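1. Next comes the sequence, and after it the predicted model I'd like to discuss.
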Amino acid sequence: MRSRWLPAAALLLTAACNPFLTPPPAVSHLPASYRPSPPAHRGGTLVLGDWEFPQTLDIYSAATEADFRAADLLYARLWGVDPSLQPYPDLVREVPTVENGDVKVAAGGSMTVDVKLLPGLTWSDGQPLTADDIVYTWQAHRSAFGRIEGMERRSDTEVVWSFGSVYAPYLQIGPQFWVLPAHHPQPAEVASGPFELAGREPGHSLTYVANPRYPDGRHGYFAHRAYLDRLVYRIYPSKTALLAGLRAGEADLGFNLSTNDLHDLQGMSRSAPLVFTGLRTEFLNPNHAANTATGQSPPWLDDGAVLEALDRALDRPALTHTELSGQGKPSRALFPSAMGTWVDPSAPGPSRDLAGARKLLDDDGWKPGADGVRQKNGRRLQFQLLAACATQAADQELAILKQQWQEVGAAVDTACQPRSAFFGTTNPDGAFDMTVYSNQWLPDPSAWADFADAGANWNRCRDPELDRRLAAGAATLDRARRQAAYLALQREWLAYHCTITLYEWPEVRQVAETLHNFAPAGGPAVDGWNAADWWLG
């Protein structure tokens, strides 16, 4: 259900006081494309501020954003994804495609991908980075690359991946293929990324220095040594302490922040907030089977008009204005807008249609009872909505949704659960009527397959048409055919209501005025994909 590289979470944010009385705060947003400025100064130390200490530097064991951020500085990928979600070569000479001859489909349907390393790459200890390291990484973490059935080493700089059938989203493997050193199995001993680890103080900080061997053999995006000399990843004991450190200028780049912090962040004289949406969406998960905890079926089972009415009754702009200080992007579309041409241009807008929702239920036989709750054939329009108890605002979002649905004649019982139970048993076991949480998606439509795999999913979606469209999109490398398959998928998904999108999540960073070229990417890059380009001045 969750993407491998970033855990899903219902991270519900606290609303500002009287949000409708004030306009959303003015904040900076990412440029449409990445255009790094040349450094006016080289050297210096950049301090990263967070209030969650990374638990591991083994990037394949990372479970939190802090884990990924800390390890991502050390390891380079085969190829990456820039802020416009376009692949770029990192350790490879070229991103493999059908057009350049690196991707081939055999007459029997099997597929190969030819991965060609740049010659002359080295690890931070001076040892060559070769095809042996790619093979070692794959053998050590096969579960992360389950679709790769075989790997043939052809030379020090070339390996060929083999797939039993066409695997259309193969481009998503490169940004998640952090090459590990075969000669140093322990994490963080040597680096291939722009920085190497120089020291750590558990619970307090990690110190990095520029990797002097990073430019070896490189060309293209990052053919230079990191412009900064050092990075210090400083961990504060609480968010309050982090905000104080940012205000005092102790940290140059702040993480683990939310729109609830914008009021404090905007008042800082040495830095400013950067707010952006990417591939993370918040959505509702209706159970399309009986609730295993109660044995009862939710009221929409075999009655599709109910979910359509609940969808139309949602006031998404009001929800994001209240909960996210107006910085989230209300949406009913399946794919995040960052996915560009994959997104259905005819997807319904986020505006509320309360009258239409009421009419749907009227026409479907759901009549208001004496208490205002609709009934049909002796059954009340009543169900439970669950969320993870992530923050104080979990109850607030549930209350907003409950109130909006009350206006259409639905009675909603709301509750939150500890994260361990919510993600560990409640969702996997189908012990719910409806849940709400978010997910960070990979930038390819195939990422939605887990939610519609012939019913093998938390929501118990069972729509053969969804399965057919997903299979069609994954079975061809032809972009036009994939586009057609996933366009039909989106329309069927929204009609079936496998999930119901609420909004695209706003991500918040605090950036010092002196920091240049910080531009978070939308793919599995967290924040440091271009750390070699960062400079202070």
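-> Sure thing, it's come through.

2. C-alpha from now on. contacts and neighbour counts both.
-> Fine.

3. Tell me the gap between the longest strand along the chain and the middle of its chain.
-> Longest strand of the chain, by residue count under DSSP state E: strand 271-286. In terms of Cα atoms, centre = their mean, to the nearest Å, the centre of strand 271-286 is set 9 Å apart from its chain centre.

4. State the next helix or strand along the chain beyond that strand.
-> For strand 271-286, the following helix or strand on the C-terminal side (DSSP states H and E) is helix 304-312.

5. distance between the very next helix or strand once past that next one and the chain's centre?
-> Per DSSP H and E, the first helix or strand lying C-terminal to helix 304-312 is helix 316-323. Put simply, helix 316-323 sits 21 Å off its chain's centre (Cα atoms, centre = their mean).

6. picking that back up, also compute the angle for the longest strand of the chain relative to helix 304-312, please.
-> 170 degrees (axes from the mean of the first three to the mean of the last three Cα atoms, to 10 degrees).

7. need the contact list for the residue most central in space within the chain.
-> Centroid-nearest residue in the chain, with Cα atoms, centre = their mean: Gln440, separated by 2.1 Å. Applying Cα atoms under 8 Å, 6 or more residues apart in numbering to Gln440 gives the contacts 2-3, 6-8, 279-281.

8. so can I have JSON lines of those showing distance to Ala62?
-> Shown next, in JSON lines, are those (distance: Cα to Cα, whole Å):
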{"residue": "Arg2", "distance to Ala62": "14"}
{"residue": "Ser3", "distance to Ala62": "12"}
{"residue": "Leu6", "distance to Ala62": "8"}
{"residue": "Pro7", "distance to Ala62": "10"}
{"residue": "Ala8", "distance to Ala62": "13"}
{"residue": "Leu279", "distance to Ala62": "19"}
{"residue": "Arg280", "distance to Ala62": "18"}
{"residue": "Thr281", "distance to Ala62": "21"}
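
9. Top of these by number of neighbours, please.
-> Thr281 (26 neighbours; other Cα atoms under 10 Å).

10. Which residue is the nearest non-sequential neighbour of that residue?
-> Glu504 (4.4 Å; Cα to Cα, 6 or more residues apart in numbering).

11. Which of the three states applies to that neighbour?
-> What DSSP: H, G, I helix; E, B strand; the rest coil gives for Glu504 is strand.

12. surely it meets Ser331?
-> Yes. With contact defined as Cα atoms under 8 Å, Glu504 reaches Ser331; the gap is 6.8 Å.

13. more crowded one of those two?
-> Set Glu504 next to Ser331 and count neighbours by other Cα under 10 Å: Glu504 wins out with 28 against 24.

14. which ones are touching the more buried one?
-> Contacts of Glu504 (Cα under 8 Å, 6+ apart): 277-282, 328-331, 336.

15. if you set the cut-off to 6 Å instead, what comes out?
-> Neighbouring residues of Glu504 by Cα atoms under 6 Å, 6 or more residues apart in numbering: 280-281, 328-329.

16. Check it against this one:
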Amino acid sequence: MKKTAPVAALATLSLLATACGGTSDGPSGKAAEGGTFSFALSADPGVLDPAMGVLGVTNTTLSLAYDTLVANSPEGKILPGLAEKWDVKPDRVTFTLRKNVTCSDGSKLTPSDVAENVNHIADPATKSPVYGVLVPVGMKAEADDAAGTVTLSTPQPFSFILESSTLMFVVCGKGLKDRSSIAHATSGSGPYTLTEAVPSDHYTFKLREDYAWGPNGAATKGSGMPEKVVLRVVPNEQTAANMLISGDLNGAIIYGADRKRLEATPGMGKATMSAGNGQFFYHQGDDRPAKDPAIRKALTQAVNLPELAGIASSGTGRPVTGLVGDPKPCQGDGVTGHVPAFDPAAASAALDAAGWKAGADGVRVKDGKRLSLRLLYVTTKGASTQAANEYLAATWKKIGVDVTLNGVIDTKLSESLNATQDWDVVWLPIGVTLPTQLVGFLSGPAAPKGANFAHLANERYEKLVAEAVTKPGEEGCKLWTESESALYDAADLVPVVENTVLVAQRNATFTVQAGLFVPTSIRMTEAG
């Protein structure tokens, strides 16, 4: 089957790992009319063209100003968005658009506008980093303006052709005619319009009072909708927490140590959200120790995964059931029973049997070569990630492995994984919403020629994926779950924990789902 995604899109997968939907213990109080809703972004969103954005905070920002054809409910049910209905076939989906949708410049949204968005991303000249991740490889769009429909099709059956539309932001109006104009501005049909952009400081949005075509027909007429939304760039979580407590912010996503402090603050609304998985991959290149499945299994058996999960998540994680985040299109558990159990004695015995004997300094040696691993991780994900990797290194040293920690910043991750290939194990948080988004990274041509950064060659996974992608609904989900299990059975990668974050709310309530605002959910409340 045709593989997905350019190598550069790997950064998209890692950086899209962000908050998904959850249940809120929100602040109570009467709705406060008008006003300004202020939310902290952990980094500057960068380029705002939806075809070029790769950061999680970019999509959070864009979700205020842009709509999608369909949306997800918190339970994973597909809801009407710009499209009021749809007809799904194995290799195509035809959407009938709502007739009352207008762009922020007053122009009417047409099926041709939607088609141009999809085809622009799919055009190789665009070099869009979201192609193959948010827009399936080979997808094309055809519009029928007279009938009010747009059809998205793929070269072969694609099991999530409808679900893939939940993350495709639709540009319209002036921005569609001049994409350069939306590098630092917006041109969408969403409920808010960007009115001021000060990079690395703040982004201000103004409410569109005529908006009435959100998910399931949601509108901006409701009581408590803020007239303005200000996204403030606050990289330091402690600073963001202080601003929440003082009332200078209405919302923020908190990953680290300040979470407990905010949860204990009176009047602070809080939601616990899924935030992607913590997991590690083994490099299976020809010259790497983990090429041997016995080595991978032994290394995995040596790790107390529940203990590692607690360290990696600071005790706030959940048991992991698969690679795809909420809202999950498939509800199966592919992890339980498929990851080697904790057994340090068995791990040592397996290394002995594989010919790796302890040397004078305790490090195992085979044919004159030391058993050495370079452990790669990102340093910008907080103290818990650092502690988790230090734990892995200490664990493997106990069974005679020489481990070197290699911490890098986000921008160096893709280079280290794909270009220099200077790693043997990588701790890689990934946040995706469809299993198809991972296929090109878990199979196919190996880096640097392809996106398969770990040099995986799991024939069972590839066979199951080739069948799963052609099957819709529950039939396809069973195969997708089984395909993931094949990876764990072979110890190609080791799922550790489903991370969670705190979405703190002060004098406001709102929903964040799959890293995106549900903008019509934002409500200001009177100070308590």
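-> Great, that's in hand. Since this is a predicted model, take the numbers as computed values, not measurements.

17. re the thing from before, if I line the two up, what does the residue nearest to the centre of the first structure land on in the second structure?
-> Under the alignment (TM-score structural alignment), Gln440 of the first structure pairs with Gly431 in the second structure.

18. Does the nearest residue to that match once chain neighbours are set aside fall in a helix, a strand, or a coil region?
-> Spatial nearest neighbour of Gly431 of the second structure, chain neighbours left out: Ala17 (3.7 Å); criterion: Cα to Cα, 6+ apart. Using three-state DSSP, the structure places Ala17 of the second structure in coil.

19. do you know how far Ala17 of the second structure is from Pro111 of the second structure?
-> According to Cα to Cα, to the nearest Å, Ala17 of the second structure and Pro111 of the second structure sit 31 Å apart.

20. what about the aligned partner of Gly444 of the second structure in the first structure, helix or strand, and which?
-> Under the alignment defined by TM-score structural alignment, Gly444 of the second structure is paired with Asp453 of the first structure. Under the criterion DSSP H and E, no helix or strand holds Asp453 of the first structure.

21. The residue nearest to Asp453 of the first structure when sequence neighbours are not counted - how many residues pack around it?
-> Residue nearest to Asp453 of the first structure in three dimensions, not counting chain neighbours: Asp467, with 6.1 Å by Cα to Cα, 6+ apart. Neighbour count of Asp467 of the first structure, defined by other Cα under 10 Å: 18.

22. Aligned to Asp467 of the first structure, what sits in the second structure?
-> Structural alignment (TM-score structural alignment) places Asp467 of the first structure against Glu462 in the second structure.

23. Could you confirm that match falls within a helix?
-> Yes. Applying three-state DSSP, one finds Glu462 of the second structure inside a helix.

24. So which bits of stretch 55-64 of the second structure are buried?
-> If you call a residue buried by 16 or more other Cα atoms under 10 Å, then stretch 55-64 of the second structure has these buried ones: 55-64.

25. ok, Pro445 of the second structure - contacts?
-> Contacts of Pro445 of the second structure (Cα under 6 Å, 6+ apart): Asn452.

26. I'd like to know how far it sits from Ser181 of the second structure.
-> From Pro445 of the second structure to Ser181 of the second structure the distance is 36 Å (Cα to Cα).

27. can you tell me which residues contact Tyr461 of the second structure?
-> By Cα under 6 Å, 6+ apart, Tyr461 of the second structure lies in contact with 483, 486.

28. From Phe281 of the second structure, how far out is it?
-> Tyr461 of the second structure sits 15 Å away from Phe281 of the second structure, going by Cα to Cα.

29. circling back: quick check: the gap between the residue nearest to Asp453 of the first structure and Ser446 of the first structure.
-> Distance from Asp467 of the first structure to Ser446 of the first structure, by Cα to Cα: 11 Å.

30. again with Thr514 of the first structure
-> According to Cα to Cα, Thr514 of the first structure and Ser446 of the first structure sit 40 Å apart.

31. Tell me which of these two has more neighbours.
-> Between Thr514 of the first structure and Ser446, counted using other Cα under 10 Å, Ser446 has the larger neighbour count: 19 against 12.

32. what about Val378 of the second structure, how many neighbours?
-> Val378 of the second structure has 21 neighbouring residues, counting by other Cα under 10 Å.

33. so Lys291 of the second structure makes contact with Gln284?
-> Yes. Counting by Cα atoms under 6 Å, Lys291 of the second structure touches Gln284, with 4.2 Å between them.

34. the more surrounded of these two?
-> Under the criterion of other Cα under 10 Å, the comparison of Lys291 of the second structure against Gln284 puts Gln284 first, with 22 against 18.

35. quick one: the counterpart of that one in the first structure and Ala452 of the first structure, what's the gap?
-> Using TM-score structural alignment, the equivalent of Gln284 of the second structure in the first structure is His288. Computed as Cα to Cα, the His288 of the first structure to Ala452 of the first structure distance reads 11 Å.

36. and what of Gln403 of the first structure?
-> Gln403 of the first structure is 30 Å from Ala452 of the first structure, by Cα to Cα.

37. With neighbour numbers in mind, choose between these two.
-> Set Gln403 of the first structure next to Ala452 and count neighbours by other Cα under 10 Å: Ala452 wins out with 24 against 16.

38. Quick check: closest non-adjacent residue to the more buried one.
-> Excluding the flanking residues, the one nearest Ala452 of the first structure by Cα to Cα, 6+ apart is Cys461, at 5.5 Å.

39. The one you found - that's part of a strand, no?
-> No. Cys461 of the first structure is assigned coil when assessed by three-state DSSP, not a strand.

40. That one: neighbouring residues, count only.
-> Other residues near Cys461 of the first structure come to 26 when the count uses other Cα under 10 Å.

41. residue contacts, it?
-> 288, 452, 455, 498.

42. Of the residues you listed, which is the nearest to Leu319 of the first structure?
-> Using Cα to Cα, Cys498 comes nearest to Leu319 of the first structure of the contacts of Cys461 of the first structure, at 21.1 Å.

43. How much space separates the counterpart of the closest one in the second structure from Pro293 of the second structure?
-> The pairwise alignment with the second structure assigns Cys498 of the first structure to Asp492, based on TM-score structural alignment. Computed as Cα to Cα, the Asp492 of the second structure to Pro293 of the second structure distance reads 8 Å.

44. Would you mind telling me which of the two has the busier surroundings?
-> Between Asp492 of the second structure and Pro293, Asp492 has the larger neighbour count (other Cα under 10 Å), namely 24 against 15.
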